[in-house]
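>>> starting from these lines, generate the structure:
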Amino acid sequence: MEDTVSQPVTAALLVIGDEILSGRTKDKNIGFVADYLTALGIDLLEVRVVPDIEERIVEAVNALRAAYTYVFTSGGIGPTHDDITADSMAKAFGVTIDVDPRARAILEAHYGPDQLTTARLRMARIPAGADLIENKVSKAPGFRIGNVHVMAGVPSIMQAMMDALAPTLKTGRKMLSQALDADLPESRLAERLAQIQKDHPDTMIGSYPRTNDGRFTTQIVVRSRDQHTLDAAADAVATAIRETLATL
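From the prediction side, this is the model:
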């Protein structure tokens, strides 16, 4: 990785495409990106899905890039007329866009000069000043402009691009977690958990109701970037579970 910083590193994911909003294509990228960034120590704090409308893409990109350390996008950099993400990024950053000689060389080497059709050449159009993101699957590169990383929507290609760009990212301290299972309904623990959260403000405590053979149970997950803080809060939750069970 590029470096690790003490302050949280934040991110947003912008999913672009009419096919996602219509339900014709089922998104597989949100969960992957969330898991991937969490493993790196980057907090994914927002996901937006927008249609293939330039103004909507530009609006979302400019809002997200101002709010987070990184923005990642998926979709809309293919060879067809409705793949408008690259043009929208150029407009958002106020730069020109044209066939990039680096991207053209990659596509020529992959397809051969005689097979580089007008449609395929569209995938070599890159906003001015952008860096390329390697695509080991189908070769057509993504690109990075400012703090925005523009990737394909096809999951296998997007995942390969994430692997390629990961070493360039700043990462924060990784979030640690501990799960505790309680043979109790969530309501029995709600007040105790609220107090534990208040007593340990540097943690995040989530409770997740479950059913087990018709019984309501709860899993409590404690998260923190500091092991000592995590252990203290988890011990408090374990005590709350034990003491609540003793009253039944």
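>>> for the rest of this, base every contact and every neighbour count on C-alpha atoms.
OK.
>>> secondary structure element holding the residue nearest the centre of the chain?
With distances taken as Cα atoms, centre = their mean, the residue of the chain nearest its centroid is Val33 (3.9 Å). In this assignment (DSSP states H and E), Val33 forms part of helix 29-40.
>>> centre of the chain to that helix, how far?
Put simply, helix 29-40 sits 5 Å off its chain's centre (Cα atoms, centre = their mean, to the nearest Å).
>>> list the buried residues of that helix.
Residues Asn29, Ile30, Val33, Ala34, Tyr36, Leu37, Thr38, Leu40 are the ones in helix 29-40 that count as buried (16 or more other Cα atoms under 10 Å).
>>> which residues touch His81?
For His81, no contacting residues are found, by Cα atoms under 8 Å, 6 or more residues apart in numbering.
>>> before we move on, the earlier item: what packs against the helix holding Val33?
strand 42-50, helix 155-165 (3 or more Cα pairs under 8 Å, 6 or more residues apart in numbering; DSSP states H and E).
>>> angle of that helix against helix 155-165?
Counting by axes from the mean of the first three to the mean of the last three Cα atoms, to 10 degrees, helix 29-40 points 20 degrees away from the direction of helix 155-165.
>>> another one to check against the first:
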Amino acid sequence: MQNPTAAMLAIGDEILSGRTQDANMHHLAQELTAAGIDLRECRVVADDHDAIVEAVRALSSRWDHVFTSGGIGPTHDDITADAIAAAFDRPIDVRADARALLAAHYAASGRELNAARLRMARIPDGAALIENPISTAPGFILENVHVMAGVPAIFRAMLASVLPGLTGGAPIQSRTLRVERPEGDVAEVLGAVAAECPDLSIGSYPFVEAGVLGTNLVLRGPDPDRLEAALAELKRRFGGLA
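Next up, the predicted model:
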């Protein structure tokens, strides 16, 4: 049985401008791999309503799960919630349970729940809230889309609350063989082993270290015995390299 699939949609002008380096994609990939969910696609879009709607519709129709990051804060350019609602033709408004969470949080901190902060309680109809143990403002799940904050610490906390509720498959494991030869020298053998092991993902990643040109051969799959057998075969064909 194939593992469930997933995509990520990172939202924000600051990522596309280079001002902010995205860390959430790397973390999501690691966590999904451990959970047996295959991350198959990642996109980055601007803070543009139509672009978000288009991307959400495309990704949610193609993959089992979609994870978004960014654009659910209190400012004018935080438009993700509205775009998600539009993508699924759902109305959106301030929801009582989300408002109650924010009201308690700001009352405890002695700050006002003003109109800007209340924007973070706007939730599309039919969505389930995602817990935010750091700053309280919730994310939400609508259909197969998990809408989370862009701040890495909050994204990680939200993801930790979401993952236990998802059904995964077999965790993907990997093995790596370092070969101090360029890709052109290993391509034929690597292609042959890949053809013999269609159940594994086998890739090559060149490197240059201290003047040495080489290639890391990476095998990925859910079955450790199959990985070890394929790794042994690569070592045999490359002359017992460790």
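>>> now the counterpart of the residue nearest to the centre of the first structure in the second structure: how far from Arg237 of the second structure?
Aligned counterpart of Val33 of the first structure in the second structure: Leu28 (TM-score structural alignment). The gap separating Leu28 of the second structure from Arg237 of the second structure is 35 Å, by Cα to Cα, to the nearest Å.
>>> map Arg181 of the second structure across to the first structure for me.
Looks like Arg181 of the second structure aligns to Leu184 there (TM-score structural alignment).
>>> how about its match, nearest residue that isn't a chain neighbour?
Closest residue in space to Leu184 of the first structure, ignoring its immediate chain neighbours: Thr217 at 4.7 Å, by Cα to Cα, 6 or more residues apart in numbering.
>>> tell me which residue of the second structure lines up with that neighbour.
That one, Thr217 of the first structure, aligns with Gly214 by TM-score structural alignment.
>>> thinking again about what came up before, my guess is the match of Arg181 of the second structure contacts Gln219. True?
No: assessed by Cα atoms under 8 Å, Leu184 of the first structure is found out of contact with Gln219, at 9.2 Å.
>>> what about the equivalent of Asp100 of the first structure over in the second structure, neighbour count?
If you follow Asp100 of the first structure across to the second structure using TM-score structural alignment, you land on Arg95. Around Arg95 of the second structure there are 15 other residues, counting by other Cα atoms under 10 Å.
>>> residues contacting Arg95 of the second structure?
With the criterion set at Cα under 8 Å, 6+ apart, Arg95 of the second structure makes contact with Ala121, Arg122, Ile123.
>>> quick check, nearest of the residues you listed to Val193 of the second structure?
Ile123 (50.2 Å; Cα to Cα).
>>> what lines up with that closest one in the first structure?
Under the alignment (TM-score structural alignment), Ile123 of the second structure maps onto Ile126 of the first structure.
>>> so which bits of stretch 91-100 of the second structure are buried?
Of the residues in stretch 91-100 of the second structure, Ile92, Ala98, Arg99 count as buried by neighbour count, 16+ other Cα under 10 Å.
>>> re earlier: of all the helices and strands packed on helix 29-40 of the first structure, which one is nearest Ala179 of the first structure?
When these are compared for distance to Ala179 of the first structure using Cα to Cα, the nearest one is strand 42-50, at 19.4 Å.
>>> which part of the second structure lines up with that closest one?
Using TM-score structural alignment, strand 42-50 of the first structure lines up with residues 37-45 of the second structure.
>>> count the residues that sit near the residue nearest to Leu184 of the first structure.
There are 17 residues near Thr217 of the first structure, going by other Cα under 10 Å.
>>> that one - that's part of a helix, no?
No: membership of Thr217 of the first structure in a helix is not supported by DSSP: H, G, I helix; E, B strand; the rest coil, which gives strand.
>>> picking up where we left off before, closest one to Ala137 of the second structure out of the contacts of Arg95 of the second structure, please.
Within these, the smallest distance to Ala137 of the second structure is 7.2 Å, found for Ala121 (Cα to Cα).
>>> what's around that closest one, how many residues?
27.
>>> now the helices: where do they sit in the first structure?
For the first structure, the helices defined by DSSP state H cover 18-22, 29-40, 54-67, 85-93, 101-111, 118-121, 155-165, 186-199, 227-246.
>>> what does Leu142 of the second structure align to in the first structure?
Counting by TM-score structural alignment, Leu142 of the second structure lines up with Ile145 in the first structure.
>>> from Ala130 of the first structure, how far off is its match?
Look at Ile145 of the first structure and Ala130 of the first structure: by Cα to Cα, they are 5 Å apart.
>>> how about the contacts made by Thr167 of the second structure?
Counting by Cα under 8 Å, 6+ apart, Thr167 of the second structure touches Pro4.
>>> could you do Ala107 of the second structure as well?
By Cα under 8 Å, 6+ apart, the contact list for Ala107 of the second structure reads Leu113.
>>> roughly how far apart are Thr85 of the first structure and Ile205 of the first structure?
Counting by Cα to Cα, the gap between Thr85 of the first structure and Ile205 of the first structure amounts to 38 Å.
>>> distance of the alignment partner in the first structure of Phe67 of the second structure from Asp52 of the first structure?
Using TM-score structural alignment, the equivalent of Phe67 of the second structure in the first structure is Phe72. Distance, Phe72 of the first structure to Asp52 of the first structure, using Cα to Cα: 16 Å.
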